[in-house]
Every structure is written in C-alpha cells, then in structure tokens.
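*Asks:* Below are the sequence and a predicted model for it; my questions follow.
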Amino acid sequence: MNDNGDRLPWLVVRQDDNGNRYRVGAYATRAEAQQRADQLESHGHKQLYWIEQAAAKQQ
C-alpha cells in the first residue's frame, strides 16, 4: 500500500464494534476499492466497511 494519494486515491475504511476506524487499503480506482470492501463484508463480521476518496495532499 502506498500513501501517495495521487496514485491510489480510493480508500477502504473499516469501523469496528467500538467505533474505531482504520484504513484497510488504498486503490487506484473506485471499482477496485468497492470490490475489496465487498469481499471484506462478505466474511460476515460485524465490522462496517466503506470507500472514500483520499484527501488531496497540499504541497
């Protein structure tokens, strides 16, 4: 996973039962991120997964 928001602008984020949020991965396209979120949700755990666009880095 790369922190470069220009190359991997789509994030998959997880929220656990306690409300803690974690970045799971970064992806080049929204479709890739959605596919990963769907895979993770299919495991039946109570965690919530969603995708969001990474904030643009200021220089």
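*Replies:* Great, that's in hand. Residues are numbered from 1 along each chain as shown.

*Asks:* contacts and neighbour counts: CA atoms only from here.
*Replies:* Fine.

*Asks:* Can you give the contact residues for stretch 6-22?
*Replies:* 2, 23-30, 33-34, 36-37, 46-56 (CA atoms under 8 Å, 6 or more residues apart in numbering).

*Asks:* and here's the other structure:
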Amino acid sequence: MPDSGTTLLWQVIRQDDNGNHYRVGRYATRDEAQKVADSLDAHGQRQLYWVERIGEPAR
C-alpha cells in the first residue's frame, strides 16, 4: 500500500464484454500497474486489461 506522499500516476483499466471501461486501481509505477494487469489478465476471462498514465487521453 502506498504511503500518503506517493503520487499515483498509473492506472489499470478493465473493459467488460459490453465495452464499458472501469478503473481497477491506481499505482505509483508503470511496472506495478502492469503486474496487476497481467495478473488479472491471466485469469482467462474475456475482460481486457491495460495500463494508462493518468492524464493521457482514454482509449
């Protein structure tokens, strides 16, 4: 869990079967966010997960 002084610049986004997007969580580093996205993606469900830097235009 990040301390209160950590800036969380990266987020994991999930897209469901209907095309809806949801933020799964915010993380301090791209590597940390990618590990979470990879872990969720490994479950084999049909949802799509990706990492975005906060402030970038949405997909």
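*Replies:* That came through, no problem. Nothing here was measured: the structure is a model prediction, and the numbers come from that model.

*Asks:* Superposing both, give me the TM-score.
*Replies:* Scored against TM-score structural alignment, normalised by the length of structure 1, the superposed chains reach a TM-score of 0.82; 52 aligned residues with a CA RMSD of 1.9 Å.

*Asks:* For the residue nearest to the spatial centre of structure 1, pull up the helix or strand it's in.
*Replies:* Nearest to the mean C-alpha position of structure 1, by CA atoms, centre = their mean, lies Val12 at 0.7 Å. Applying DSSP states H and E as the criterion places Val12 of structure 1 in strand 10-15.

*Asks:* What angle do strand 10-15 and the helix or strand following that strand make with each other?
*Replies:* Using DSSP H and E, the helix or strand that follows strand 10-15 of structure 1 towards the C-terminus is strand 21-27. Here the directions of strand 21-27 of structure 1 and strand 10-15 differ by 160 degrees (axes from the mean of the first three to the mean of the last three CA atoms, to 10 degrees).

*Asks:* how far apart are strand 21-27 of structure 1 and its match in structure 2?
*Replies:* Superposed on structure 2, strand 21-27 of structure 1 shows a mean distance to its aligned partners of 0.2 Å (mean CA distance after the TM-score superposition for structure 1).

*Asks:* Relative to the whole chain's centre, how far out is that strand?
*Replies:* 4 Å (CA atoms, centre = their mean, to the nearest Å).
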